[in-house]
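**Student:** sequence and predicted structure are below.
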Amino acid sequence: TWLAVVFLSTSVMAVMIGLTNEELTKQSSVVVVGSVVDMRAYWNTERTTIYTGVTIDVREVVRGEGAPRTLTVRYEGGEVGDIGLRVSDTPQFEKGEDVLLFLRPIENVAVERASDAAGAFYVVGNGQGKYSIEMNAIATRGGFSVINDNKGKVFKNVVPLNELKEQIRGVK
C-alpha cells in the first residue's frame, strides 16, 4: 500500500492558461475602473453552492458601453455563516479597494437566483481580469500562475494605470 502526500503552496492560488491584456479586452464587453463598496455572500436556491456579489462604484468606463454607475460583479465562492467556499481562480475583492475590471454580463442566470444575477457581470479571465489599483496609480494583479504556452505572450502583472488604460483603449 502506497500513500501519496502532496504539498501545495498557498502563494499560488491557481494555474491557468494565461490571457494577455489584449485578449482580456477583446473578450470583455466593458472595462471599468471603480471602487468596491459592498460585498455579500449568499446560497444559491438549491443551497448547493455559495456566490458573492460585489458592488462596484464605477468611476470610469475605460472601454465599452452599457456599464451603469453602480454595478454588481458575481463570482462563485464566499462565506455564509460558518460555511465557506473558495474557488481557486476567482478574483478576490476587499471593501474599499480600487480596481480595474474586464467584464461581461452574466447571461446564464440558471446557476444563480435570477433576481440576484439580473444586470450582474462576471470578471473575464477570472483572477486575470482584475487589477488592484494602488495609491501610486500602479495596477497589480496576482493570486494565480499562468502556464507559459511558448507563444511569446507577455504577461504584465504590475503596470502603471495610465499605461494599462492606454493599452486597453488601443486594442482593435
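**Tutor:** Right, received. Where do you want to start? Residues are numbered from 1 along each chain as shown.

**Student:** contacts and neighbour counts: CA atoms only from here.
**Tutor:** Will do.

**Student:** part of a strand, is Val171?
**Tutor:** No. Under the criterion used here (DSSP: H, G, I helix; E, B strand; the rest coil), Val171 is coil, not part of a strand.

**Student:** that one: neighbouring residues, count only.
**Tutor:** Val171 is flanked by 12 other residues according to other CA atoms under 10 Å.

**Student:** here's the one I want to compare it with:
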Amino acid sequence: MKYGIFLVLVLSLLTLNALALSSPSNDNTELENNNNEPVGINICIDFIPYTHKELSNYSDTIVIGTVKEMLPPRWNTADGKQPNKLLHKLDYPDDIIYTDIVISVDEYLKNPLSSEELIVRVTGGTIGDFSMTTDADPSFNAGEKVLLYLRKDANPNTKDIGSEHFIVTDFYRGKYTLTEDGKAITPDETVTLEELLSTINQTDNNTNGTEASDNKETANKEAANKETVGKQEGFGSTIQSKRIPFMSSFWVLAAVFGAVPIVRRRQ
C-alpha cells in the first residue's frame, strides 16, 4: 500500500509537469488575447516642463483651432499593421501605435502656414485587441477648442510616415483646452488665454530662436526615452503565464528523492 501511494504521487507529479510544459509560456505568447478586453501597454515618460515662454520659443508654429477628426490608429510599420514580433519583443520607441488628429485652424499665432488644417500626431491608440497609451502625450476630443504649441516631428520612427504632421511641444503641457469664459486649461494648470497670447506676442519668432531650441528639445526627448526604457516593466507583463507554478523537472525529482527516505523510515 505504501509503495502504491508513493507511485501514485510520483505519477501525479509527472502528469502535472507534462501538462505545464505543454502550455505556452510568456516566451511564446504572441499579440493574441482570448478575452474581450484589449491587451494594454502604458509607456511612462518623464520630461522637463517648459515655461510659457519656452513653449513659445521652442515651437515651430502655434495655432488656435478645433479638433475636427481623430483618424484610426496605426502601427509605425510600412503598411500600418501589427509588427511580426512576439509581445515581449516590442521595443519603444521603435514599435509604437500612433494616432493622427486633424485640427481645423482658426488662427496662426506663430509662423502661419497656408493650410487651413493640420495633422497632430500623438503616441497611443487601440488596434484590434491591443492598446498602447502614454502618461505624457495629450488626449483630444472631437469638437474641442484648443491652443497648440507644435513642432515638426523629428522622431526617425514616425517622421517619414504619412503626410506632413506635427507633434505637441513638451507633450501634454503644450496643449491647452480653451473654454468659453477665456480660460486655457492643461492637466497641470489653468490660465487665461490672454496671458498665453501676451507671452506669444513677446516671443521673437525668427528662426534663430528655433534653431537654438533644437538641442534642448533633442536632449529632453533622449532623456525621456532613456527614462521610459528604464521604467517599463516589460511588454509581456500584462499576459498571464499559463505555466503551472513550480512544476518543473527539478521539483518533480526533488519530490521523488524526498519521498524515498520517508517510505524507508516507515518500513
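**Tutor:** Looks like it came in fine. What you see is a predicted model; the values in this text were computed from it and never measured.

**Student:** TM-score of the superposed pair?
**Tutor:** TM-score of the superposed chains, computed with TM-score structural alignment, normalised by the length of the first structure, equals 0.76; 145 aligned residues with a CA RMSD of 2.0 Å.

**Student:** nearest residue to Ile56 of the first structure in space, ignoring adjacent ones along the chain?
**Tutor:** Leaving aside its chain neighbours, Ile56 of the first structure sits nearest to Val36 (4.7 Å; criterion: CA to CA, 6 or more residues apart in numbering).

**Student:** let me know the helix or strand that that neighbour is in.
**Tutor:** strand 30-43 (DSSP states H and E).

**Student:** and the contacts of that strand?
**Tutor:** Contact partners of strand 30-43 of the first structure, identified using CA atoms under 8 Å, 6 or more residues apart in numbering, comprise 25, 49-67, 77-80, 93-104.

**Student:** on that earlier part again, just give me the match in the second structure for the residue nearest to Ile56 of the first structure.
**Tutor:** Matched to the second structure by TM-score structural alignment, Val36 of the first structure sits across from Val67.

**Student:** now its match: how far from Asp95 of the second structure?
**Tutor:** As judged by CA to CA, to the nearest Å, Val67 of the second structure and Asp95 of the second structure stand 26 Å apart.

**Student:** how about Ile161 of the second structure?
**Tutor:** According to CA to CA, Ile161 of the second structure stands 13 Å off from Asp95 of the second structure.

**Student:** what's the overlap in contacts for the two?
**Tutor:** By CA under 8 Å, 6+ apart, the residues touching both Ile161 of the second structure and Asp95 are Asn76.

**Student:** rewinding a little: okay, Val67 and Asp95 of the second structure: which has more neighbours?
**Tutor:** Taking other CA under 10 Å, Val67 of the second structure and Asp95 do not tie; Val67 has more neighbours (21 against 17).

**Student:** all strands of the first structure, in order?
**Tutor:** In the first structure, the strands defined using DSSP state E lie at 15-17, 30-43, 50-64, 70-76, 78-80, 83-85, 98-105, 121-123, 130-133, 138-140, 145-147, 158-160.

**Student:** got those strands as JSON lines, with distance to Ile168 of the first structure columns?
**Tutor:** As requested, those are arranged in JSON lines below (distance: least, CA to CA, whole Å):
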{"stretch": "strand 15-17", "distance to Ile168 of the first structure": "20"}
{"stretch": "strand 30-43", "distance to Ile168 of the first structure": "8"}
{"stretch": "strand 50-64", "distance to Ile168 of the first structure": "7"}
{"stretch": "strand 70-76", "distance to Ile168 of the first structure": "20"}
{"stretch": "strand 78-80", "distance to Ile168 of the first structure": "30"}
{"stretch": "strand 83-85", "distance to Ile168 of the first structure": "32"}
{"stretch": "strand 98-105", "distance to Ile168 of the first structure": "10"}
{"stretch": "strand 121-123", "distance to Ile168 of the first structure": "15"}
{"stretch": "strand 130-133", "distance to Ile168 of the first structure": "13"}
{"stretch": "strand 138-140", "distance to Ile168 of the first structure": "13"}
{"stretch": "strand 145-147", "distance to Ile168 of the first structure": "20"}
{"stretch": "strand 158-160", "distance to Ile168 of the first structure": "12"}
